[in-house]
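Student: starting from these lines, generate the structure:
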Amino acid sequence: MQNADTDDVADQACEVSGANHVAIIMDGNGRWATQRGKPRLFGHRAGAKRVREIVESCPDFGVKYLTIFAFSTENWKRTQAEVAGLMMLFRRYITRETQALHEKNVRVRFIGDRVKLDKKLQSLMDHLEDLTKDNTAVNLTIAINYGGRDEVARAIRDIARDVKTGNLDAEKVNEETLSSYLDTTVLPDPDLVIRTSGEARISNFLLWQSAYAEYEFIDTLWPDFTRDVFAEVLQRFDGRDRRFGAVKT
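Tutor: Prediction:
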């Protein structure tokens, strides 16, 4: 049961949060499991369950867009057993959550390079995107096999191809052009990027898009990142002065 103080925090976040787009690096699943004497995949399963609570809290907090980092291009370096377990977890999560996400009016998108993912997972991703394409309560973007540098490199290759074929004038390529070739082209840039677990690095996540995002590095491990913790972070965000390079008058 929540106490009065945490309820007050959540209520205040509902009223004042100005974060339209929040991106989260969901870190700490493995350490959470190790602390409990369990295998790392136990922590990943607990982390997957936490996603639902955070997604469902977004409308209450005024968060219209939520982007979560599920699997990076660098995560293939982990043990074969852990990678295989994560891929199985992604398939199970999508299968289990598809109807619930749709019923909650959540629109789901996936970003990252899908080519390396197995065909079954790709099919489930395609189905979930198509099923929820008209939903409007929350825009949930899940980054799988995603890396910021890889995303920019893929965008540049596509730009170069279009310039070569005459579909794009090289002299007119600017920041907006590159943004339009990224995986996130239909999304606003994130206002706030949160990383759990006490690590203070961005790990190749939304490098281009986060140029003027606010960052929060918190000690909480992802499976312990509750609605109340989310509310506290949003409150701190609302106390920041965002000038986007300008001078406050």
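Student: okay, CA-based contacts and neighbour counts for the rest of this
Tutor: Noted.
Student: tell me what the helix ranked longest in the chain is packed against?
Tutor: Taking DSSP state H as the criterion, the chain has its longest helix at helix 80-103. If you count contacts as 3 or more Cα pairs under 8 Å, 6 or more residues apart in numbering; DSSP states H and E, helix 80-103 packs onto helix 40-61, helix 119-131.
Student: one more sequence to fold, the one below, so I can look at both together:
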Amino acid sequence: MTLRSRVRTLVDGAYERVLRREIGDGPDHVAIIQDGNRRYARSRGDDADDGYHAGADTTERVLDWCGDLGVEELTLYAFSTENFERPADQQETLFDLLESKLREFADADRVHEQGVCIRALGDVDRLPERVREAVDYAEERTADYDDFTLNIALAYGGRHELLGAVRAVARDVADGALAVDDVGVAEVESRLYRRPVRDVDLIIRTGGDERTSNFLPWHANGNEAAAYFCSPYWPEFSKVDFLRSIRTYEAREESWRRTRAKRAAALVRALAADLDEARAVASRLRERLPGEANAADLDEALEAGGTGTGETAD
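Tutor: The predicted model follows:
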């Protein structure tokens, strides 16, 4: 290792410790778009296969980082529906890697020691038989675990997923199995792909592009998940980058809490102003309306308004 490399390692280690002290509990569910494997390989003069294998190594490290930080669910965008448009040789390379890694993860000691449940999300039936068999093997080997969930998005497309759910709802309504008035969030969710356990809190994309690429629109965009975009290619993604993404998530959550608190305070002030105005009007009316009974009615109405229930307080 060169002097420069040693210095860089020391600096990164110190920065990791600083970042770790800055963040708290972090998100429960992180989703990652692993972009830049081929560009990483080209930048080093390597074949695309080398980039994919380097990216797989990063995936293993991220699993360890999630365990260290208490993340309970991780979803990786491993193969999108758009990937079917790639040249056949590139697809075969990805299929080979997916098959080998699924089986490797399913047999890994740390997966069983850490109670990792592996699940595939997507139109898995479109994949080659050998990949489908690897999916079944990984899911069966880890089905009884619930300490950590690893979702592998395969043949996945968010728009296609939502379209399939809508069509399924429409068929059930047409068949009379479901009433239109009963269509709600639960009805749609039950017709999505084998879905994540929980909504996405943080979505990360590597490789420099700032877009979510049709990834988990229901569970991420629908939950207003925080998004973190970074320039390193996926094989270069480091723990410092991961900790920065967690810090971004927590800063956003804190911003949301402040915004909600400000809105609540503004609402209270608005209600208080309206109540003051009502009291002033009642005071003027009390002077103009004869009799104790009318004054009592006004006082009762003001008291009910102060409780915010529309009824007198007990």
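Student: around the residue nearest to residue 41 of the second structure when sequence neighbours are not counted, count how many other residues there are.
Tutor: Spatially, and ignoring its direct neighbours in sequence, residue 41 of the second structure is nearest to residue 51 (4.7 Å; Cα to Cα, 6 or more residues apart in numbering). Residue 51 of the second structure: 22 surrounding residues under other Cα atoms under 10 Å.
Student: residue in the first structure matching residue 51 of the second structure?
Tutor: For residue 51 of the second structure, the aligned residue in the first structure is residue 43 (criterion: TM-score structural alignment).
Student: tell me the most buried of the helices and strands packed on helix 80-103 of the first structure?
Tutor: helix 40-61 (a mean of 18; mean count of other Cα atoms under 10 Å).
Student: mean shift between that helix and the second structure?
Tutor: By mean Cα distance after the TM-score superposition for the first structure, the fitted helix 40-61 of the first structure averages 1.1 Å away from its aligned residues in the second structure.
Student: roughly how far apart are the residue sitting nearest the centre point of the first structure and residue 27 of the first structure?
Tutor: In the first structure, the residue lying closest to the centroid (Cα atoms, centre = their mean) is residue 68, at 1.8 Å. Using Cα to Cα, to the nearest Å, we find residue 68 of the first structure at a distance of 10 Å from residue 27 of the first structure.
Student: is the residue lying farthest from the centre of the first structure in a helix, a strand, or coil?
Tutor: Distance from the centre of the first structure peaks at residue 166, with 34.8 Å (Cα atoms, centre = their mean). The three-state label given to residue 166 of the first structure by DSSP: H, G, I helix; E, B strand; the rest coil is coil.
Student: please say which position in the second structure it maps to.
Tutor: Per TM-score structural alignment, residue 166 of the first structure is aligned with residue 176.
Student: the residue farthest from the centre of the first structure: what's it in contact with?
Tutor: Listed by Cα atoms under 8 Å, 6 or more residues apart in numbering, residue 166 of the first structure has no contact partners.
Student: residue 159 of the first structure versus that one, what's the distance?
Tutor: Distance from residue 166 of the first structure to residue 159 of the first structure, by Cα to Cα: 11 Å.
Student: for residue 153 of the first structure, same thing?
Tutor: 10 Å.
Student: the more surrounded of the two?
Tutor: When neighbours are counted by other Cα under 10 Å, residue 153 of the first structure and residue 159 differ, and residue 159 comes out ahead with 21 against 13.
Student: for the more buried one, what are its contacts?
Tutor: 168, 178, 181.
Student: hmm, residue 162 and the first one touching each other?
Tutor: Read it as residue 168 of the first structure. Yes: counting by Cα atoms under 8 Å, residue 168 of the first structure touches residue 162, with 5.4 Å between them.
Student: number of nearby residues for the residue mapped onto residue 19 of the first structure from the second structure?
Tutor: Using TM-score structural alignment as the criterion, residue 19 of the first structure maps onto residue 27 of the second structure. Residue 27 of the second structure: 22 surrounding residues under other Cα under 10 Å.
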